[in-house]
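*Asks:* sequence first, then the predicted structure, then my questions.
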Amino acid sequence: NPSHSIPLGTNVAIALTSFVYLTFCIVAGCTTRRDVNLDFYERKNGSIIQIVNCSSVINDTECKSGLIYNYQTMRMISAFGPIIIAGIFAATLSSALASLVGAPKVFQAVCRDMIFPCLKFFSVGNGKSDEPHRAYFLTYFISISFAAIGELNVIAPIISNFFLMTYALVNYSCFDASLAKASGWRPAFRYYNKWLALVGALLCVVVMFVINWWAALITLVASSGIFLYVRTTKPEINWGSSVQAHTYRRALDATLKLGTVQEHVKNFRPQMLVLTGNPICRPALVDLGSLVTHGNSLMICGNVVLDDPSINIRLNDQKEHGEAWLKKRNSKAFYQSIVAPTVRQGTMALLQCVGVGKMRPNVVFLGFKNDWLIKAEATN
């Protein structure tokens, strides 16, 4: 049962690793002093070992030792030092291989979403398993470039901050999905709480600045830049994000609230049902209706499809084309089609059924029919 096993395994792993780390802290604190001033230290100058007298050297970090300055403390206090080195190599290689394999896959998926069109080159896969060879090479060169710096303590704060930013965004995503009450977000974990997720996100940001403030600023600037780019370009990708859930909730709440507001002549708006038929065929009528509403009141383009209502007629494709055309034309209007045996019956059905709450048409807008002019001339 994944809903039971995954949380259990995660919590057990967190508890076990926390216990190991805390045990190491206690053992290291009991066996090694926090800060030690050395009398001298050995320094290699090529093949020559020099003994440096710390009493004659001022402000030399090499004259310091202890838990703060000596990164080999674990090997020094262990019963068998080489096994510590072997463990470090094993953990490092495991993490490196996982990153070198996992990161290109994620990067390939991002490139295929066309969020950044300039990175389309790396979306290509190879072989039956669709391996991202190009992304592999990019990841390799990035790794080599950082490793070439030769100073782990310079790279570590940046990497740690980006990891913390990822954790912060994951926590905030959980909080935001819960706040929006998205129907697809149903966490089954018994002790889940949206406010705890928000606190976790804030703590991650705080820890980022505690670790290294300038690395935290770089991370925030990079993340904000990506967010602003995506928000500005608005890629045509439907992720089913919590933003959609927020939009739906706001629209629903506003519509329900509008239903309780008493109408007043000062706030009267012409809410128009424009009988355009297929709006693509009557752009002038759509434009005239848009000039009247000016994008500040309801406008619905109605289309009566003459056919037998009992027959299953596909209107979704026609509706999608109509809505896409209205969007392309920057017309703030809705599109609604209905199947009826006559135009009169279809129009009456639209007037009675279209809209919701007080968002209903109060004006019918239709074009001048050609046969009206013919009949008028025949009458005269």
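*Replies:* Arrived safely.
*Asks:* hey, let's count contacts and neighbours off CA atoms from now on
*Replies:* Will do.
*Asks:* contact partners for the nearest residue to G346 once chain neighbours are set aside?
*Replies:* Nearest residue to G346, sequence neighbours excluded (C-alpha to C-alpha, 6 or more residues apart in numbering): A340, at 5.0 Å. Each residue near A340 by C-alpha atoms under 8 Å, 6 or more residues apart in numbering is listed here: V304, V305, L306, D307, D308, P309, G346.
*Asks:* show me where the stretch 251-380 of the chain has its strands.
*Replies:* 272-275, 299-306, 334-340, 363-366 (DSSP state E, counting those that start in this stretch).
*Asks:* going by neighbour count, which residues in the helix or strand encompassing T17 are buried?
*Replies:* Secondary structure assigned from DSSP states H and E places T17 in helix 2-31. Neighbour-count burial for helix 2-31 flags A28 (criterion: 16 or more other C-alpha atoms under 10 Å).
*Asks:* helices and strands around whichever helix or strand comes after it, which ones?
*Replies:* Next helix or strand after helix 2-31 toward the C-terminus (DSSP H and E): strand 36-37. Applying 3 or more C-alpha pairs under 8 Å, 6 or more residues apart in numbering; DSSP states H and E, we find strand 36-37 packed against strand 64-65.
*Asks:* mind giving me the packing neighbours of the strand it packs on?
*Replies:* On a contact count with 3+ C-alpha pairs under 8 Å, 6+ apart, strand 64-65 meets strand 36-37.
*Asks:* the structure to be compared is supplied as follows:
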Amino acid sequence: MHTPPTNSSKTTQHKLGTFAGVFTPSILTILGLILFLRLGYLVGTGGLQQTLLIIFIAYTISILTSISLSAIATNLKVRGGGDYYLISRTLGLEFGGALGLVLFMAQSVSIGFYCIGFGEVVAGLFAMNDGIAQIIALVAIAGLFFLAWQGADWSTRFQYVVMAVICLALISFFMGALLHWDFALLRGNWQSAPQAPSFWVLFAVFFPAVTGFTQGVSMSGDLSDPGSSLPKGTFMAVGISLIVYLTAALFFAGSLPQQLLASDYSAMNRIAWLPVLIIAGVFAATLSSAMASFLGAPRILQSLASDKVFPLLTPFATGVGSSNNPQRGVLLAGAIAIFTIGLGDLNLIASVVAMFFLISYGLLNYATYFEASSASPSFRPRFKWFHKYASLAGAGVCLLAMLAINWESAALAVTLIFAIYQYLQRTAKQSRWADGRRSYHLQQVREHLLQISLELEHPRDWRPQILAFSSSRTRRERLLKFSSWLEAGSGLTTLVHILEKSPLQKKSAENELYEDISASGVQAFPLVINAPSLEIGSSLLLQSFGIGPLKANTILLNYLDSYTQHFFTLQLKSFGKNLHSALRLGYNLVVLDAKEPEWQKLAQQAPDQRRIDIWYISGNSGSLMLLLAHLMTRSDFWLESELRVLSSVHSGDYKATLAVLQQELEDIRIDADAVIVEDFSSATILKYSQDASLIFLPLTLKADQIVDCSGLSVDKLLPVLPLVALVIAAQKIDLDAEPEQGIAGILAKAEDKLNAAQAHAKQTEEEVQTINQAIEDNLLEMRQHGSEEERTKLYNKLGKSRQQLDQAIRRSTKAEAKMESKKRQLEQLHKKYHINESAEQENEDGA
């Protein structure tokens, strides 16, 4: 029966502490078969120098990951699931679910691997055949299954026995090594042996030794204080095991000759004071590693099932007893281990399993970097000895290690993780917990907005940022859909409702907008403004909407509900007045006339039969219509539609007008058919566009009334046309702007003029200095000549020089004044680089 966790002492009295729950399973997995059967081989083939380097690199991954683990584990209350829990609560359901599933499989398969190793050692010791090794492995699995079935308490008691055996084996080895110690052997074993395997091959042999330091994380659900125990226990296990491996490598090098170390996997037996303890240590190491996996795998599965990531796994969420022991997970892990033993050659699977552990370490490091980079106020880990770039380095080292060990296995493991990630991204429901992704995206928004504010605006950067006004639920879906067509994934839409009722109704109005946006399938943000009137609310909104450089530039709204109401004239006048106010505030206007029958007719049209007609008049409004129509053709709905641009004839010359229009469309890179018509009267519009799917028409305001191109009210034209978008631009829309144009070009010209003014001022200053020097020379010459005639000549020459000096000073003063003026103009432009496009030309002329 499943027992939910509580804070009562009755429940927590069976929880494990740092030593039993983290340190013991971690260090027993690290001090495994590699230490007893492969470390001597590494020293003999690679030499002590390379062995120490291999240990250093492997433990760099362990230490960096331990630092990341400590930071993230002390930032939240760690529950069951270990690596899966930490990663899923940071990087999200998809990464966590993918990693959790493969880690469960990897640890379950590892049980079989370790037991096969145990069986082979026993069979080899007693000279039995291979089939006996598999039977021994099955017996070992049965014994470990019984301990895991009883729960963590029983398994912990077994681990204490194992630890005692391993400690005795190491003591026997170190005592024997001291008796065999020879400095000459140490010097001889420093370099690698002739024809030794490559460094990375030897690294691949050793690296599985350090893949057990996160075993304690898998037991997080059984810990009394995971936030404290996980960092302490993990660092203790990593630190002590590092000392053991370094000391053991040194003692191997100083105890036996290189040839013997390289050829005999059981070299530790030759060195040990009591060899029988080494054999016991090998047995204990294999069984302890298998036991740690038997404890960890079911708890990952239980946490995964509790989160309902994979509905098929939900039954495995049930636990037994006060410790919530995952017996169903133990049963499944045991079955996978038995299946693993029957597979035979498992080399490929073994390397892929190692890759899964490396991926988990890499993701743990990246999750810590991800969380720290989000700069979230909630990221307050108690463990302070970390840095986000150290975590990023840990993720990078894990990736490099995967590629160095076996790039094919690495590719296979990454492909499997990615496939599960994509599956969850498409099928998983809303996450049942908050992760770090939203904080990360908020930080990215902040950084990008600040960066945008430092960069100059340019016409090429223009994209539709739309405020869609709607108070009618019956027509809101059409407005939202049309807005999504206009921005075509390049802009943003905010759905606005001005609420003239009580502020108490604002929340229900917001919920209504959320519902309508969700029902439409369109991406948009809802916004409800409470105001005494529509005029006051819209005026305040239009003047204050946006943040920094990200502001709305286009207003989209439905045309009036009815053409036949008795108060239509008054309603239309108020409508036009509000449009005029928005236009003066610098907003482009798009008014959609979408009648329900015409909308339904559009939906029934074949995609390749749809046509958009643009009634084009040269200018900003015409350019805006062309751009919006082009953006619409990027959406799936209008992808196959035809664009047609209609323009009136000039001076009666149809061919010349057509050629000019075609060249203009070519220059602005918009694919459309050019058509020349006789005029823009209502009759002509009806004649050419009655069968169009959508019509873009220029919007004109005359005395707060909306009129067509011929100056007549649109209330007679719109009812007989299909879907119509009335458009007027308040901003400069340049569809063929060069990179050198815009504010950057204005500043560049201003800087050039300032440089020229500074050069001229410098030139006049040098001219003044030259004339001053000439005057001084004349005065000196006058003192040296005594005749009256010579003095008169020099006096006249001095007078001319002084006149030249006065003129040069005036020129210099004017040049300095002009330079200061240009400098002030440039400073003003830099302060006002965010000015709107309508003021750019004025600034350019002033510069």
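*Replies:* Yes, it's here. Keep in mind that this is a model prediction, so the values were computed, not measured.
*Asks:* write the ChimeraX selection for whichever of the contacts of A340 of the first structure are buried.
*Replies:* Buried members of these can be picked out in ChimeraX with the line below, counting by 16+ other C-alpha under 10 Å:
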select :304,305,346
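*Asks:* residues near the equivalent of L326 of the first structure over in the second structure, how many?
*Replies:* Aligning on TM-score structural alignment places L326 of the first structure opposite I517 in the second structure. For I517 of the second structure, the count of nearby residues is 20 (other C-alpha atoms under 10 Å).
*Asks:* contacting residues around I517 of the second structure?
*Replies:* Counting by C-alpha under 8 Å, 6+ apart, I517 of the second structure has contacts E477, L480, Q523, A524, P526.
*Asks:* my read is that the last one contacts L513, right?
*Replies:* By that I understand P526 of the second structure. Yes: counting by C-alpha atoms under 8 Å, P526 of the second structure touches L513, with 5.8 Å between them.
*Asks:* between those two, tell me which one has more neighbours.
*Replies:* L513 (24 against 21).
*Asks:* helices of the stretch 151-300 of the second structure, start to end?
*Replies:* 152-180, 183-188, 199-206, 215-218, 226-253, 258-263, 267-271, 275-306 (DSSP state H, counting those that start in this stretch).
*Asks:* for L602 of the second structure, which of those is the nearest?
*Replies:* helix 275-306 (47.0 Å; C-alpha to C-alpha).
*Asks:* mean deviation, the following helix or strand past that closest one versus the first structure?
*Replies:* With elements assigned by DSSP H and E, the helix or strand that comes after helix 275-306 of the second structure is helix 327-341. Taking mean C-alpha distance after the TM-score superposition for the first structure, the mean distance separating helix 327-341 of the second structure from the aligned residues in the first structure is 2.1 Å.
*Asks:* kindly report the same for stretch 234-248 of the second structure.
*Replies:* Looks like 2.1 Å for stretch 234-248 of the second structure (mean C-alpha distance after the TM-score superposition for the first structure).
*Asks:* pretty sure S453 of the second structure contacts G548?
*Replies:* Yes: the pair formed by S453 of the second structure and G548 meets the contact definition of C-alpha under 8 Å, at 6.9 Å.
*Asks:* the two - which one has more neighbours?
*Replies:* S453 (14 against 11).
*Asks:* stretch 136-147 of the second structure maps to which residues in the first structure?
*Replies:* Taking TM-score structural alignment, stretch 136-147 of the second structure hits no residues over in the first structure.
*Asks:* go through that stretch and flag the buried ones.
*Replies:* I136, A137, L138, A140, I141, L144, F145, L147.
*Asks:* so how far is T554 of the second structure from the fifth one?
*Replies:* Spelled out, that is I141 of the second structure. The spacing between I141 of the second structure and T554 of the second structure, counted by C-alpha to C-alpha, to the nearest Å, is 69 Å.
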